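Engineer: Sequence below, structure please.
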Amino acid sequence: MVCTAEEYGEIDNEDKAIDENFRIYPQNPYAISKSALDFFSSVYYSAYKLPVYISRSFNHIGPGQSERFVASDFARQIALIESGSQHPVISVGNLQSQRDFLDVRDAVKAYNYIINKGSAGQVYNVCSGKKQKISDLLDILILLSTRSDIKVKIDRSKFRAVDVKIMYGDNSKLKAQTGWASQYSIEISLKDTLNYWRQNAGLQV
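Structural biologist: The predicted model follows:
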């Protein structure tokens, strides 16, 4: 079952990576629904011995992702600017939040490892284990752009009503029990995402 790191909710110590034993405190409808699925799956394992594997996934990133997600949104806007379809101004929300970003290709590999090498009934964080400021993602993408005149505009409508400042995970359990390791750096993920939108800037996923 693919659940979400948003189940953890507000973090008391934002400088500490979150492991699977951290308490659950969902703070939005999506996180609440995933928490219900999480508990539902655990009950089916304990009561009926159904071989259930649970992931709590942090932020995914990579080519093919919808522009509804922050890095893909930035990349798409830059691709539109490069093609002349958008003025050289990127509209952004909160750039100060810090999140744990994992390439989707590494995430898919993690899911495969959990099913084939993990233990049924267990929860695994699927994450990079590193925190990354949103502004850093934007800076990297702008450096990758062919344009040198891009400006940034803060759009308050893009801010979340409830937004945890810092959230990143501890993936040591996933590594230790399955042998999984990530392969894609944040720079490669962003480069591939930008190249995807250079080819598909007119599309909305």
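Engineer: use CA for all of it now, contacts and neighbours both
Structural biologist: Noted.
Engineer: Please enumerate the helices of this protein.
Structural biologist: Using DSSP state H, the helices of the chain run over residues 29-48, 70-82, 104-117, 134-144, 172-178, 186-200.
Engineer: Could you pull out the buried residues of the longest one?
Structural biologist: The one in question is helix 29-48. Ala31, Ile32, Lys34, Ser35, Leu37, Asp38, Ser41, Ser42, Tyr45 (16 or more other C-alpha atoms under 10 Å).
Engineer: which outside residues touch that helix?
Structural biologist: 1, 3-4, 6-7, 24, 26, 50-52, 54, 120-121 (C-alpha atoms under 8 Å, 6 or more residues apart in numbering).
Engineer: before we move on, the earlier item: closest to Phe58 out of the helices of the chain?
Structural biologist: Comparing those against Phe58 with C-alpha to C-alpha, the closest turns out to be helix 104-117 (9.5 Å).
Engineer: For Glu20, see how far away the residue nearest the centre of the chain is.
Structural biologist: Ranked by distance to the mean C-alpha position of the chain (C-alpha atoms, centre = their mean), the top residue is Asn59 at 0.9 Å. In this view, Asn59 and Glu20 are 16 Å apart by C-alpha to C-alpha, to the nearest Å.
Engineer: try Gly129
Structural biologist: 13 Å.
Engineer: Between the two, which contacts overlap?
Structural biologist: Joint contacts of Gly129 and Glu20 (C-alpha under 8 Å, 6+ apart) are Asp170.
Engineer: one more, for comparison:
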Amino acid sequence: MRVLVTGADGFVGRHACAALRAAGDEVVEVHGPRGEGISSTALHFDIADEAKVKAAVSEVKPEAVLHLAGFSSVAKSHQNPARVFAVNTMGVVHLLTALRESAPKARVLLVSSGEVYGPVAEGTLAAEGHPHVPLSPYAASKSSGELAGEQFFRSYGMEVILARPFNHLGAGQDPTFVVPSFAAQIRAIGLGTVDPVLRTGNLDAIRDFSHVKDVVDAYRLMLLKGEAGQAYNVGSGEARTIRGVLEEMIQLSGVQARIELDPARLRPSDIPSLVADTGKLRALGWAPKLTVADALRDVLGPRVGAH
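Structural biologist: Sure thing, here's the model as predicted:
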């Protein structure tokens, strides 16, 4: 199938494009404005630019769309809510409006986030029917984008499917995210360029971690078999504290370091526990093939843990 991938120059986008091509799909990449010059074959535009979105969709007329473009940092979303909503909510509206005009039969996977659920009782898995209680502009904008997708499905019969991924890890993730931040610090400590101190935010939060390669496999499966108008959680279903992940990274790396809380790394609001109920996705035939340890080795890279 001919798949338009927005956000193709991002962390997940690069893995998704590789997986789609390996499966035999024709991929048309959309890079954000900062990706200008990286690829001569990719389209370049800001998803918040309605005219450019419309022109690109009219040109490509995709059979399927994997919509990954978005403002992705929960922590940074508190600093610029207007931009977050312009990208994560209005970007969806621009994309679906353009598809309705030029490719109304395209299968569309809107990638939202498990963050839309907000706090879930510890020991309880968040199922797709759990209410949305967003605690950040990021989560609120993703929830709003979902609502737009549902409206286009109900009103115009468009083939819109919603993905709600939980935390995912792998090579190439921006170091502003928690696990890559740990990895960068561990590498520096291993090289002896900094003091053996790991500076962290809240380590007690409970999260659900998956390998990014398993996540993008789930996205392709949803494009093929997902039911339009439905949402699917993407995660492992396993609860891990951030502290437990950090300790596993330290063990894998072999470095010795002291852990120190850095108040600057704490968020204005944080979710104590968020773990996915993945039964609905598994019913489509998906199951993870890789482990969190595999993902952590990829994040740490070859210089660490080689022994």
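Engineer: TM-score, when you put one on top of the other?
Structural biologist: Here the TM-score for the pair of chains, by TM-score structural alignment, normalised by the length of the first structure, is 0.91; 195 aligned residues with a C-alpha RMSD of 1.3 Å.
Engineer: Tell me the counterpart of the residue nearest to the centre of the first structure in the second structure.
Structural biologist: The pairwise alignment with the second structure assigns Asn59 of the first structure to Asn167, based on TM-score structural alignment.
Engineer: Tell me if I'm right that its match and Phe209 touch.
Structural biologist: Yes - between Asn167 of the second structure and Phe209 there is a contact at 4.8 Å, judged by C-alpha atoms under 8 Å.
Engineer: Can you pull the residues that touch both of these two?
Structural biologist: Gly235.
Engineer: what distance separates the start and the end of stretch 20-34 of the first structure?
Structural biologist: First-to-last distance for stretch 20-34 of the first structure - C-alpha to C-alpha - comes to 15 Å.
Engineer: Stretch 128-138 of the first structure now?
Structural biologist: Start-to-end, stretch 128-138 of the first structure (C-alpha to C-alpha) is 19 Å.
Engineer: in the second structure, what residues pair with that stretch?
Structural biologist: Using TM-score structural alignment, the residues of the second structure aligned to stretch 128-138 of the first structure are 236-246.
Engineer: got it, and stretch 77-95 of the first structure?
Structural biologist: Using TM-score structural alignment, stretch 77-95 of the first structure pairs with 185-203 in the second structure.
Engineer: Residues contacting that stretch, please?
Structural biologist: For stretch 185-203 of the second structure, the surrounding residues in contact (C-alpha under 8 Å, 6+ apart) are 182, 241-243, 250, 253, 255-266, 300, 303-304.
Engineer: make it 10 Å
Structural biologist: Stretch 185-203 of the second structure has contacts (C-alpha atoms under 10 Å, 6 or more residues apart in numbering) with 175, 178-184, 241-246, 249-250, 253-267, 270, 272, 300-301, 303-305.
Engineer: So which bits of it are buried?
Structural biologist: Gln185, Ile186, Arg187, Ile189, Gly190, Pro196, Leu198, Arg199, Thr200, Gly201, Asn202.
Engineer: Please indicate which of the contacts of stretch 185-203 of the second structure are buried?
Structural biologist: For the contacts of stretch 185-203 of the second structure, a burial check counting by 16+ other C-alpha under 10 Å picks out 178-184, 241-243, 245-246, 249-250, 253, 255, 272, 300-301, 304-305.
Engineer: gap between the nearest residue to Gln256 of the second structure once chain neighbours are set aside and Ala139 of the second structure?
Structural biologist: Spatial nearest neighbour of Gln256 of the second structure, excluding adjacent residues (C-alpha to C-alpha, 6 or more residues apart in numbering): Pro196 at 6.8 Å. Using C-alpha to C-alpha, Pro196 of the second structure is found at 35 Å from Ala139 of the second structure.
Engineer: follow-up on the earlier one: for Gly129 and Glu20 of the first structure, work out which one has more neighbours and name it.
Structural biologist: Counted by other C-alpha atoms under 10 Å, Gly129 of the first structure and Glu20 do not tie: Gly129 has more neighbours, with 22 against 19.
Engineer: How about the contacts made by the more buried one?
Structural biologist: So, once contact is read as C-alpha under 10 Å, 6+ apart, Gly129 of the first structure ends up touching 17-19, 58, 99-102, 167-172, 182.
Engineer: repeat that with 7 Å
Structural biologist: Gly129 of the first structure sits next to Asp100, Tyr168, Gly169, Asp170, Asn171 when contact means C-alpha atoms under 7 Å, 6 or more residues apart in numbering.
Engineer: what do we get in the second structure for the last one?
Structural biologist: When the second structure is aligned by TM-score structural alignment, Asn171 of the first structure is paired with Thr278.
Engineer: If you drop the residues flanking it in sequence, what lies closest to that match?
Structural biologist: Closest to Thr278 of the second structure by C-alpha to C-alpha, 6+ apart is Asn233, at 5.6 Å.
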